[in-house]
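Asks: Build me a model from this:
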Amino acid sequence: AGSSPPPPAFAIEPLALDELPPKAQSAYKQYWPALQLAADSYVFDLYDLLDNPGRWDSIGALTESTDIGSAASVSALEREYLTPMRILTLSFPPDAGGDEMQLALDRFQASALRLSLLARRGQTTGNVAQPSAAEVAAVKKTWDEGRQSINAFFDALNTGTSTQRLVGIPAKVEGYPRSKKLYTQLRKDAALCRNRGGEALAGFWGNLMVYGTVPGVNPCGNVNLANYFDQ
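Replies: This next block holds a predicted model:
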């Protein structure tokens, strides 16, 4: 008889959400909307730009620091992706997905930083020369590596909570079930809310984790965080 296959590097022990430690339960309830919104952003804000070097500056901007009201200057990468991923990773026991989340987080961060660097190097804004086919392929490959890391993080979190709430990103975004129309409207409503001095003066988008699970939150528009995740 052949020998048994080696065990996986990490074995997640699936638990019902209410069986997890209180810290993990609280972090999950507060931050899962931020993660799904990050995946939506990775698809709807970045994927369509991969074939358009004239707009690669928008990809490069992922790691640029920005001021949000009185808050500290942080990049969109840090604010919208890494912070919620880190908090969840630190909140979950290693055998309930924490180890796999850490691995996925490390890989995603490396991919995102490289993606931003490659995009800045190859962007054609103000330039005449187009990036080479190899440079375009490298940007696409790096974006896809980030996609796979997001999916790995989602898989670990879904398994660790015995849920299927988080929706991963398919290869080439084919069949991604989330609505770009709703996402675009949410972005517009968030900007409108900021301009009106609405509920999150420090940045509605950046403070998703504060408002994401509060029923009836009105971001000064028709699409809000109370209904966006019902799609």
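
Asks: okay, CA-based contacts and neighbour counts for the rest of this
Replies: Fine.

Asks: what residue lies at the spatial centre of this structure?
Replies: In the chain, the residue lying closest to the centroid (Cα atoms, centre = their mean) is A38, at 2.6 Å.

Asks: For G198, give its distance to L35.
Replies: Distance from G198 to L35, counting by Cα to Cα, to the nearest Å: 23 Å.

Asks: what does G146 give?
Replies: Applying Cα to Cα to G146 and L35 gives a distance of 14 Å.

Asks: Would you mind telling me which of G198 and L35 has more residues around it?
Replies: More crowded of G198 and L35, by other Cα atoms under 10 Å: L35, with 25 against 17.

Asks: what's the helix or strand for Q36?
Replies: Taking DSSP states H and E as the criterion, Q36 maps to helix 22-41.

Asks: Which elements pack onto that helix?
Replies: Applying 3 or more Cα pairs under 8 Å, 6 or more residues apart in numbering; DSSP states H and E, one finds that helix 22-41 makes contact with helix 83-91, helix 208-211.

Asks: how about this one, so we can line them up?
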Amino acid sequence: MRSLCFIFVAVGSAGALRHSPKFPQVSTSTSRQAVLRAAFVSVLLPSSIGLLPYQPAAALEALGFKDLPKNTKQAYDQYWRPLQLGADFYVFELRDQISNPQKWDLVGSLAEGKSIGSASSPSRLEREFLSPMRILSLAFPPDAGGDDLQAALDGFERAMFNIGRLAKSAPGGLETPKAEQINMVLNQWESGRGYLNTFFDTINTVTLTQTLKTIPPGGEGYPRSKRLYTQLRKDAALCQNRGGEALAGIWGQLMVYGTVPGVNPCGGTDLSTYFTQ
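Replies: The predicted structure is shown next:
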């Protein structure tokens, strides 16, 4: 509300100045766009939440799972796949959504949970990123990567908060964000990428594994397949529409929805291949 009020006041003040004899007349559309840009920068992106610096993974002792607590290995086995899938989304979907202002509503909704009656579900950000990262950071001893993981999690969460905040507060209606505004959000994406990489590097180093694949600048050269990711998302949506794995199998046997006999009704993506690419 404060941000909207500021924008309305700024636009109104600009209108008053334009009609004052002490100020030259300028194009209404041009000056309004300038005011909106100024409001976007000054209110929504103060210097305190600018591009967030991050530190690479610290020099950690490579221990391996044999020297780590048992619950560390259990947490790793349970959550490394969801985290890698989250990184795939970060590269293959989120960056494209940020680059296309018409999809900023999707970006802004990442941190929004859903309520169905008295029940509520966590946001996609919480479900696919923050919760797995939080559990893993607690599973590692503080002096064996735990503190580094927590610091990376905190930085990533701040960057994602900034991304959502900027996307939600962009000019609406016929007004579209300008190039500099898009770049602000992309800068936050880069900051989040750095923190996510630090999180992955820390885990890879301490566990003597190289399973988690980090994200190059701009996502260019990311060593995972966008084609497989797209197919996996389609298969997941298909399976969900058919009631999950168990019900989908029944529908497939009954040849409902045109399912071809012998074809997996939840799609044919090989998960073992997907996560080892």
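
Asks: Please state their TM-score.
Replies: Laid over one another, the chains give 0.82 as their TM-score (TM-score structural alignment, normalised by the length of the first structure), with 206 aligned residues with a Cα RMSD of 2.4 Å.

Asks: Which of the helices or strands spans the alignment partner in the first structure of W104 of the second structure?
Replies: Mapped onto the first structure by TM-score structural alignment, W104 of the second structure lines up with W56. Using DSSP H and E, W56 of the first structure falls within helix 56-60.

Asks: Superpose on the second structure and give me the mean offset of that helix.
Replies: When the second structure is overlaid, helix 56-60 of the first structure sits 0.9 Å from its aligned residues on average, using mean Cα distance after the TM-score superposition for the first structure.

Asks: same thing with stretch 104-116 of the first structure?
Replies: Per aligned residue, stretch 104-116 of the first structure averages 0.5 Å (mean Cα distance after the TM-score superposition for the first structure).

Asks: Can you name the residues in contact with that stretch?
Replies: For stretch 104-116 of the first structure, contacts defined as Cα atoms under 8 Å, 6 or more residues apart in numbering pick out 59-63, 77, 82, 85-86, 139, 142-143, 145-147, 149-150, 152-153.

Asks: Could you tell me where that stretch falls in the second structure?
Replies: Under TM-score structural alignment, the match for stretch 104-116 of the first structure is residues 152-164.

Asks: Over to stretch 15-32 of the first structure?
Replies: Stretch 15-32 of the first structure maps onto residues 63-80 of the second structure, going by TM-score structural alignment.

Asks: The top helix by length along the first structure vs the second structure, average offset?
Replies: Taking DSSP state H as the criterion, the first structure has its longest helix at helix 133-161. Mean deviation of helix 133-161 of the first structure relative to the second structure after superposition (mean Cα distance after the TM-score superposition for the first structure): 0.8 Å.

Asks: Tell me the counterpart residues of that helix in the second structure, please.
Replies: Counting by TM-score structural alignment, helix 133-161 of the first structure corresponds to 179-207 in the second structure.

Asks: Now the matching stretch: buried residues?
Replies: 181-182, 184-207 (16 or more other Cα atoms under 10 Å).

Asks: And stretch 76-89 of the first structure, by the same measure?
Replies: Residues of stretch 76-89 of the first structure classed as buried: 76-82, 84-86, 88-89 (neighbour count, 16+ other Cα under 10 Å).

Asks: Where does that stretch end up in the second structure?
Replies: Against the second structure, stretch 76-89 of the first structure falls on residues 124-137 (TM-score structural alignment).

Asks: Which residue is the nearest non-sequential neighbour of S115 of the second structure?
Replies: Of all residues not flanking S115 of the second structure in the chain, S121 sits nearest, at 6.3 Å (Cα to Cα, 6 or more residues apart in numbering).

Asks: Against F200 of the second structure, how distant is the one you found?
Replies: From S121 of the second structure to F200 of the second structure the distance is 26 Å (Cα to Cα).

Asks: try A170 of the second structure
Replies: 32 Å.

Asks: now the strands: where do they sit in the second structure?
Replies: 114-116, 119-121 (DSSP state E).

Asks: Out of those, flag the one nearest T30 of the second structure.
Replies: Shortest distance between T30 of the second structure and the strands of the second structure, using Cα to Cα, is found for strand 114-116: 38.9 Å.

Asks: before we move on, the earlier item: ok now do the residue nearest to the centre of the first structure, which residues does it touch?
Replies: Contacts of A38 of the first structure (Cα under 8 Å, 6+ apart): 80-81.

Asks: In contact with the residue nearest to V206 of the second structure when sequence neighbours are not counted, which residues are there?
Replies: Excluding the flanking residues, the one nearest V206 of the second structure by Cα to Cα, 6+ apart is A62, at 4.4 Å. Residues in contact with A62 of the second structure, defined by Cα under 8 Å, 6+ apart, are 205-208.

Asks: Give me the aligned partner of S42 of the second structure over in the first structure.
Replies: Per TM-score structural alignment, S42 of the second structure is not aligned with anything.

Asks: number of nearby residues for S42 of the second structure?
Replies: Applying other Cα under 10 Å, we find 13 residues neighbouring S42 of the second structure.

Asks: Please name the residues that touch the residue nearest to S115 of the second structure.
Replies: Going by Cα under 8 Å, 6+ apart, S121 of the second structure touches 113-115.

Asks: where's R124 of the second structure relative to D88 of the second structure, distance?
Replies: 14 Å.

Asks: who touches both of the two?
Replies: Counting by Cα under 8 Å, 6+ apart, R124 of the second structure and D88 have no common neighbour.

Asks: And the helices in the second structure?
Replies: So, for the second structure - with DSSP H - the helices run 2-18, 28-44, 70-89, 95-99, 104-108, 124-125, 131-139, 146-168, 179-207, 226-241, 244-253, 271-274.

Asks: Any chance of the ones you listed in a markdown table with distance to P265 of the second structure as columns?
Replies: A markdown table is the format used below for the helices of the second structure (distance: least, Cα to Cα, whole Å):
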| stretch | distance to P265 of the second structure |
| --- | --- |
| helix 2-18 | 48 |
| helix 28-44 | 46 |
| helix 70-89 | 22 |
| helix 95-99 | 29 |
| helix 104-108 | 28 |
| helix 124-125 | 25 |
| helix 131-139 | 29 |
| helix 146-168 | 35 |
| helix 179-207 | 34 |
| helix 226-241 | 7 |
| helix 244-253 | 5 |
| helix 271-274 | 15 |
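
Asks: closest to G218 of the second structure out of these?
Replies: Closest of the helices of the second structure to G218 of the second structure is helix 179-207, at 7.0 Å (criterion: Cα to Cα).

Asks: And that closest one, what does it pack against?
Replies: helix 28-44, helix 95-99, helix 146-168.
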